[in-house]
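Undergrad: could you look at this predicted model? Sequence included:
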Amino acid sequence: MDISTQTVITDTKLKSMSEEISREASRRRTFAIISHPDAGKTTLTEKLLLYGGALELAGSVTAKKKQRDTASDWMDIEKKRGISISSTVLQFDYGNYRLNLLDTPGHKDFSEDTYRVLMAVDAVIMVIDAGKGIESQTRKLFEICRKRGIPIFTFMNKLDRPSMTPLELIDQLEKVLNLHAFPVVWPLGNGQNFKGVYDRLRKEVHLFERVPAGEYKAPVSIRDIRDHLVKDLLSEQTYNEVVEEIALLDDAHGGFERDAVLHGMTTPVFFGSAANNFGVELLLRGFLEYSAGPSPRKAISGWIPLDNPHFSGFVFKVQTNMNPLHRDRMVFVRVCSGRFYRDMMIHHVRLGKEIRLSGCHSVFGRNREIAWEAYPGDIIGFVTRADFRVGDTISTDPNLVFEEIPRFAPECFAFLHNSLSSSYKSFRKGVEHLLAEDIVQVFHLQDHGSNLPLLGAVGPLQFEVMQYRLKDEYGVESRLESMPWEVLRWLDAPLNDTDLKRSLPHGAALGTDEQGRMVILFPSEWSLKYFSEKNPSTRLLDSPGKTK
């Protein structure tokens, strides 16, 4: 066989591989659900899983006895508190699509975990309580999505309860979030008078009818809003209002542009009730139709195409004790390019080591199945004892490095003490395992009496979760010693310690993070401002690698 024949065979194989990767990637949809707490995010997640055939019976996040646990809220503290604390990966199929759904915590204290998840997705569904409108945490999460240009789909939830008018809700989206909204469906009434929705793009009416079990009957699709059945269900006043609103929408919100959605400029809006399973399937179908598959990711060397022959991905989450019997450690990776297959050798870029990925899984909450292969857009988890951290790049190309995932500057600080000397080994082991998840950040203070690491968190609930898990998973009691600092900043460049100490305001302290980068802790925003005014040439960062 001559060299030219070998070249043709190689080129043909590469072309076939590229086509396979592109084809598989195009049917992936990787998205997160975001919301303010109690807007119905986890309930919506459960109902989406029902349509994918991943669940036979949806759970409820309400903390009541004898209720089925939700697939996404699997930790004991989540079940007891009735809130999502840790982001969860749920992978399932719907039609020809492979969906990677990431359920995120809504509480602001876990915003850093949510931020990392948003680095790993290609779109989000934003859930809004129609009775409350846009709330504070929704606004913060939206801003993160805007900065990344993530396409946003909006679900106005709880229409079966008294709510704001649909025009008020649309107006809030456009004025508060400064985001063009296109109502794909329009509600027919609300609360006890909620009768269904009108699909503006398909010109169909879907009717809602309550039944004793709490969910609605099979949808009735009517092609004309003027049908007598629709008129009979609505009062004359409500019917006239709906017809006028739809005419107004067709005039002011006419012309749906998918490209505007994919560029984060327009949000398609859906209305319904997740608890009663109404409007959820319309949302899912609309999301799949108007969203897109994964897009190329940016590495330090430039954009990496999906069909790159080298497999690559980045770590966005580490979770310990998903299987308490084995004290295992699951590392979650977003696949960015190439094809993954089980037992492949990859390069751990930060450590500069070759590692075999053997214990790989596709994940569904706490449950897992062996993952034999994966493509761009997929989320895979693998059990390992190797030192993986959030932000690490793995690849078959040792020169490929993805940009670092930014850290949040913590606002709460504390030392964690072991309450009983007899449980020291268990305490040390538990702290080591939980810190590997990046639940909280670790700092080391200069000129401080304690040798303990200083823990930093975005909110105090992170400390509470850590203490709960130490007791629940490792059987050890702990004592939290809160510290008075409220603001932390990284130094852009190392400075002389002596000069720094002289210029520190009263109550401030010097330290380093886990990677040895110098930080200053301030007791207040005023103290930070005072230091900045006295030291204008000293650049402070609210995230490593990012300017103030």
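TA: Perfect, I can see it now. Numbers count the residues shown, from 1 in each chain.

Undergrad: from here on, just use CA atoms for contacts and neighbour counts.
TA: OK.

Undergrad: just give me the residue right at the centre of this structure.
TA: By CA atoms, centre = their mean, the chain has its centre lying nearest to Val117, at 3.5 Å.

Undergrad: so that residue makes contact with Leu102?
TA: Yes - at 7.3 Å, Val117 counts as touching Leu102 under the criterion of CA atoms under 8 Å.

Undergrad: contacting residues around Ser503?
TA: Phe531, Lys534, Asn535 (CA atoms under 8 Å, 6 or more residues apart in numbering).

Undergrad: need the buried ones from those selected in ChimeraX.
TA: To isolate the buried members of those in ChimeraX, using 16 or more other CA atoms under 10 Å:
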select :531
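
Undergrad: between the contacts of Ser503, which sits nearest Arg366?
TA: Phe531 (46.9 Å; CA to CA).

Undergrad: another one to put next to it:
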Amino acid sequence: YHLERNQVRLFRSRSDKAAGAVGEVYDGLAHPEVAAAIREEATLLAESIELVQGAGATFEAAEFLAGRQTPVFFGSALNSFGLLELLDNFVDAAPPPLPRAAIERTVAPTEARFTGFVFKIQANMDPAHRDRVAFLRICSGRFSEGMRLRHVRLGRDIQVAGALSFMAGSRELAAEAWPGDIIGLHNHGTIQIGDTFTEGEALKFTGVPHFAPEIFRRVILRDPLRNKALIKGLVQLSEEGATQVFRPLNSNQLILGAVGVLQFDVVAWRLKHEYGVEASFEPTAVVTARWLQPRDAGVLEKMKDRLQDNLALDGAEALTYLAPSRVNLELAIERWPECEFRATREH
């Protein structure tokens, strides 16, 4: 039942599961076909609709765009039932491309020159080729196949060949793309999340942070001869953003951080099947992490000397404080006022 349109879609089991191919649509609960189909459940449906309309909020586009309201849809992905309504409303409610803040200025989507930033990296999308794809969101301008772009972080101009567009599990070459579109760039280890690409302007888009993990585990490698492959796998998987790898300054241990326990099972499976590495994880004496931003080089050297048992480098070589307890972290912050202990780090 569509609350806003007062329409009922009746489910029909069919072999054609394409979106919108299942069920006929009728206006209102009083339609004879609806009454004949749901019979004794008609009263319950009417009462449920009345309850939702009375207790729920009316959809307001401004509230939705401000992030204070979320429309909810119920359906069956297995039977493609309700997907058409979801997609139609998604298109209607989604905003057009919006201005994007960079450190230097705000970029409008109507600008002619190309800008975009990488918000996701996925390793081994094609297991046969061990590829890595960087997903780039276009903020302004027009992308065309073969155009030259500046990789701002590296200060290097590149020719973009073979950019991809995606639809579900399929991929195809992206001949052109516009603001709001997402394209995939082949990544050979030089692209990181947060990287900006432009037609020459030095910009750095913001708002793509790393958050401090909440759960930490020590990495146990079954075969010591696979250590190089282990590090490669952990670093590449951490580039995707779901996990973060830390290398303590005073030991050869590897510590993996995540926001959920299941991520460790996912990493173990992917290490085994995508990198040929068998590894397990065990608890370690770390409860939280903070990225360090010392006031100057002198403070940094003092911290490295006095806090070496707690310091580590993350996958991007950023200095990190690994705290064995919340009390320990609070004491460190109190004792080192010349340094910021940050719970987030911009990519």
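TA: Sure thing, it's come through. Just so you know, these numbers come straight off a predicted model, no measurement behind them.

Undergrad: rewinding a little: aligned to the residue nearest to the centre of the first structure, what sits in the second structure?
TA: By TM-score structural alignment, Val117 of the first structure lines up with nothing in the second structure.

Undergrad: how about Ala35 of the second structure, secondary structure?
TA: Put simply, Ala35 of the second structure is helix when judged by DSSP: H, G, I helix; E, B strand; the rest coil.

Undergrad: residues contacting it?
TA: Shown in contact with Ala35 of the second structure (CA under 8 Å, 6+ apart): Leu29, Ala42.

Undergrad: from what I see, Gly264 of the first structure and Ile152 are in contact.
TA: Yes - assessed by CA under 8 Å, Gly264 of the first structure is found in contact with Ile152 at 6.4 Å.

Undergrad: and the strands in the stretch 1-150 of the second structure, which stretches?
TA: 7-10, 24-27, 100-101, 106-107, 115-123, 132-140, 143-144, 148-151 (DSSP state E, counting those that start in this stretch).

Undergrad: can you tell me which of those strands is most buried?
TA: Of all the strands of the stretch 1-150 of the second structure, strand 132-140 carries the top mean neighbour count, a mean of 25, counting by mean count of other CA atoms under 10 Å.

Undergrad: what's the mean gap between that one and the aligned bit of the first structure?
TA: Superposed on the first structure, strand 132-140 of the second structure shows a mean distance to its aligned partners of 1.4 Å (mean CA distance after the TM-score superposition for the first structure).

Undergrad: in the first structure, what residues pair with that strand?
TA: Residues 329-337 of the first structure are matched to strand 132-140 of the second structure when aligned by TM-score structural alignment.

Undergrad: contact partners of the matching stretch?
TA: Residues outside stretch 329-337 of the first structure that contact it (CA under 8 Å, 6+ apart): 120, 296-297, 304-322, 374-385, 388.

Undergrad: quick one: Leu488 of the first structure is in a helix?
TA: No - counting by three-state DSSP, Leu488 of the first structure is not found in a helix; it is strand.

Undergrad: right, and it touches Pro410 too?
TA: Yes - if you go by CA under 8 Å, Leu488 of the first structure and Pro410 touch, sitting 6.5 Å apart.

Undergrad: if you count what's nearby, which of those two comes out ahead?
TA: Higher neighbour count among Leu488 of the first structure and Pro410: Leu488, with 29 against 22, using other CA atoms under 10 Å.
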